[in-house]
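# just need the structure, nothing else, for what follows:
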Amino acid sequence: MHKTSEDTAVSTNPAIVLDHVTKEFHLRHTHSMKETAMAWIKRKPIADDFQALNDVSFTINEGESVALLGLNGSGKSTSLKLVSGVLLPTNGQVLTRGRVAGLIEVGAGFHPDLSGRENVFLNAAILGMSHEETEARFDDIVAFSEIGQFIDTEVKHYSSGMFVRLAFAVAIHTEMDTLLVDEVLSVGDEPFQKKCFAKITELQQQGKTLMVVSHDLDSVKKVCQRGILLKQGQLIFDGPVEETISALRAG
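You can find the predicted model right below:
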């Protein structure tokens, strides 16, 4: 075991392993039979293969907090989705230890015609929690979200701020070993953001593993000690987060 600068324990056991991972997508350029026929007549390609990740390898140990950095299209979100199991690699393998929870699309499992209470149980189930686990955490989720008396109101009547706060509260209270965070470090107003950072710090102190994608470099520096820089689907730097940010800015 060794310690980070924040004195949070980090294990030498791998929590996430990407082993020579390549991910390709088949992109169609036509949307109808007519467009396909016209493209064929004009000898234009109707589809292309796009390589989002090209032979990427890295290991994140239990208890580490790591930022994936890079410009748009560099492969960051694809990497998160591979780790979460939403996508499968074209080549190579992705290995994870324990339960992985993803703040990738906050509120993606919410149904507008259900109440906040019903959506808490629905979304928690999607995130892998049992009914009993959700019941045990329900009061903490509602208190964290600051929804209060509106918990039994249909979420289609919520403001965008209320919706995001409740969705984030469910995800952050999930029983997990590894937390994946994609561009949600700036949800809600400033007081709520501070509460989110405090919760993330609490999870880190419990030894949870954190993998973060964000364009907010100030937030990244607050929560991550290590950075991995991707460029056009390839890993080009892996080191202390400050050095990774410098490498990103240097182009």
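# C-alpha only now, for contacts and for neighbours.
Will do.
# show me where the stretch 101-250 of the chain has its strands.
Ranges of strands in the stretch 101-250 of the chain, per DSSP state E, counting those that start in this stretch, are 178-182, 209-213, 226-231, 234-240.
# would you do the same for the sequence below? I want to compare the two.
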Amino acid sequence: MRYTLDNVSVRYSLVRNKGCGTLLSRVFLGRKPAYHEALKSLSLEIDDHEIVGVIGRNGAGKSTLLRLLSGIINPTSGTIRRQKDAKVVPLLSLGIGFHPELTGLENCRLSGLLMGLGKAELARRMDDIIEFADIGRFFHEPVKTYSSGMYARLAFSLATSVDPDVLLIDEVLGVGDAAFAQKCTGRINKLLKQGTTAIIVSHDLHFLMGNCSRMILLDKGQCVADGDPADVAGQYAKI
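Take a look at the predicted model:
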């Protein structure tokens, strides 16, 4: 079992809470703090080798769910259990953590070490990272000189080079130009065929229907459908 979520909720404080958290404001001014509950009492289990698509309208809680699974955030209430020895690669915000003053090569070395790759293993994979990113001489230039497309190419190439046990994908299948987007889809399909567990957030129902063994529909922070992709997609069309 990769993940078990038991009655998990994630709550964010809204901006208008400023000044509402003090005892004075609550007791004497009658101010009450305001919150947004991004996930509400969510219970799920995700097994090894499952390919799970997550769909829902904007604001449904999809990205919050992936941040929760990746360990970036913790639940406000409820419990989440993750398989501790699993290598998890989150493709959420591509290139987050890249230092603008460092070259592509230097950022790959630094980020690769942070992702758990040893120096020898990273060196063995570097040619593949360079070839897949296909950004030419810019690989040896500071990333502050990159276009957004080149930045995404390098980040995606690095993130998918580590043979993850779990892949968390949040709407990154369309990075770069059309040709590179096709390369990305091919790389992800290869990882899925190798048995990688994947949780994929996407509005591309065609891709999800063709690749996922299961689909989850979120609406206003709650799971309203979970099961066969065709059935869940049909329910999505009704909300």
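# which one in the second structure is aligned with residue 48 of the first structure?
In the second structure, residue 48 of the first structure lines up with residue 34, judged by TM-score structural alignment.
# dump the residue contacts of that match.
Residues in contact with residue 34 of the second structure, defined by Cα atoms under 8 Å, 6 or more residues apart in numbering, are 13, 14, 16, 17.
# state the distance from the last one to residue 31 of the second structure.
By that I understand residue 17 of the second structure. Using Cα to Cα, to the nearest Å, residue 17 of the second structure is found at 9 Å from residue 31 of the second structure.
# then residue 86 of the second structure?
For residue 86 of the second structure, the distance to residue 31 of the second structure - Cα to Cα - is 45 Å.
# leaving out chain neighbours, which residue sits closest to residue 162 of the second structure?
Using Cα to Cα, 6 or more residues apart in numbering and skipping the chain neighbours, the partner closest in space to residue 162 of the second structure is residue 117 (7.5 Å).
# ok so, going back, relative to residue 39 of the second structure, which of the contacts of residue 34 of the second structure is nearest.
Checking the contacts of residue 34 of the second structure against residue 39 of the second structure by Cα to Cα gives residue 13 as the nearest, at 13.2 Å.
# didn't that closest one look like it was pressed against residue 32?
No: Residue 13 of the second structure lies out of contact with residue 32 (Cα atoms under 8 Å); the separation is 11.4 Å.
# quick one, helices of the stretch 151-251 of the first structure?
Ranges of helices within the stretch 151-251 of the first structure are 160-172, 190-205, 217-223, 241-249, based on DSSP state H, counting those that start in this stretch.
# counterpart of the shortest one in the second structure, which residues?
The aligned range for helix 217-223 of the first structure in the second structure is 205-211, by TM-score structural alignment.
# now swap in the longest one and tell me
Residues 178-193 of the second structure are matched to helix 190-205 of the first structure when aligned by TM-score structural alignment.
# how far does that stretch sit from the chain's center?
Counting by Cα atoms, centre = their mean, to the nearest Å, stretch 178-193 of the second structure is centred 16 Å from the centre of its parent chain.
# relative to the first structure, what is the average displacement of it?
Compared with the first structure after fitting, stretch 178-193 of the second structure deviates on average by 1.3 Å (mean Cα distance after the TM-score superposition for the first structure).
# give the buried residues for that stretch.
180, 181, 184, 187, 188, 191, 192 (16 or more other Cα atoms under 10 Å).
# what span of the second structure is stretch 116-135 of the first structure aligned with?
Aligned by TM-score structural alignment, stretch 116-135 of the first structure falls on residues 104-123 of the second structure.
# tell me how far the matching stretch lies from the chain's centre.
20 Å.
# can you tell me the centre-most residue of the second structure?
residue 92 (3.6 Å; Cα atoms, centre = their mean).
# I figured that residue hits residue 169, correct?
Yes: using Cα under 8 Å, residue 92 of the second structure makes contact with residue 169 at a distance of 6.1 Å.
# overlap in contacts, those two.
Taking Cα under 8 Å, 6+ apart as the criterion, residue 92 of the second structure and residue 169 both touch residue 66.
# that older thread, which of residue 86 and residue 31 of the second structure has more residues huddled nearby?
A side-by-side neighbour count of residue 86 of the second structure and residue 31, using other Cα atoms under 10 Å, places residue 31 first with 16 against 11.
# would you tell me what helix or strand that one is located in?
Secondary structure from DSSP states H and E places residue 31 of the second structure outside every helix and strand.
# ok, the one 10 residues further on next?
Using DSSP H and E, the element containing residue 41 of the second structure is strand 35-46.
# and for that strand, what are the contacting residues?
1-14, 59-61, 64-65, 78, 220-223.
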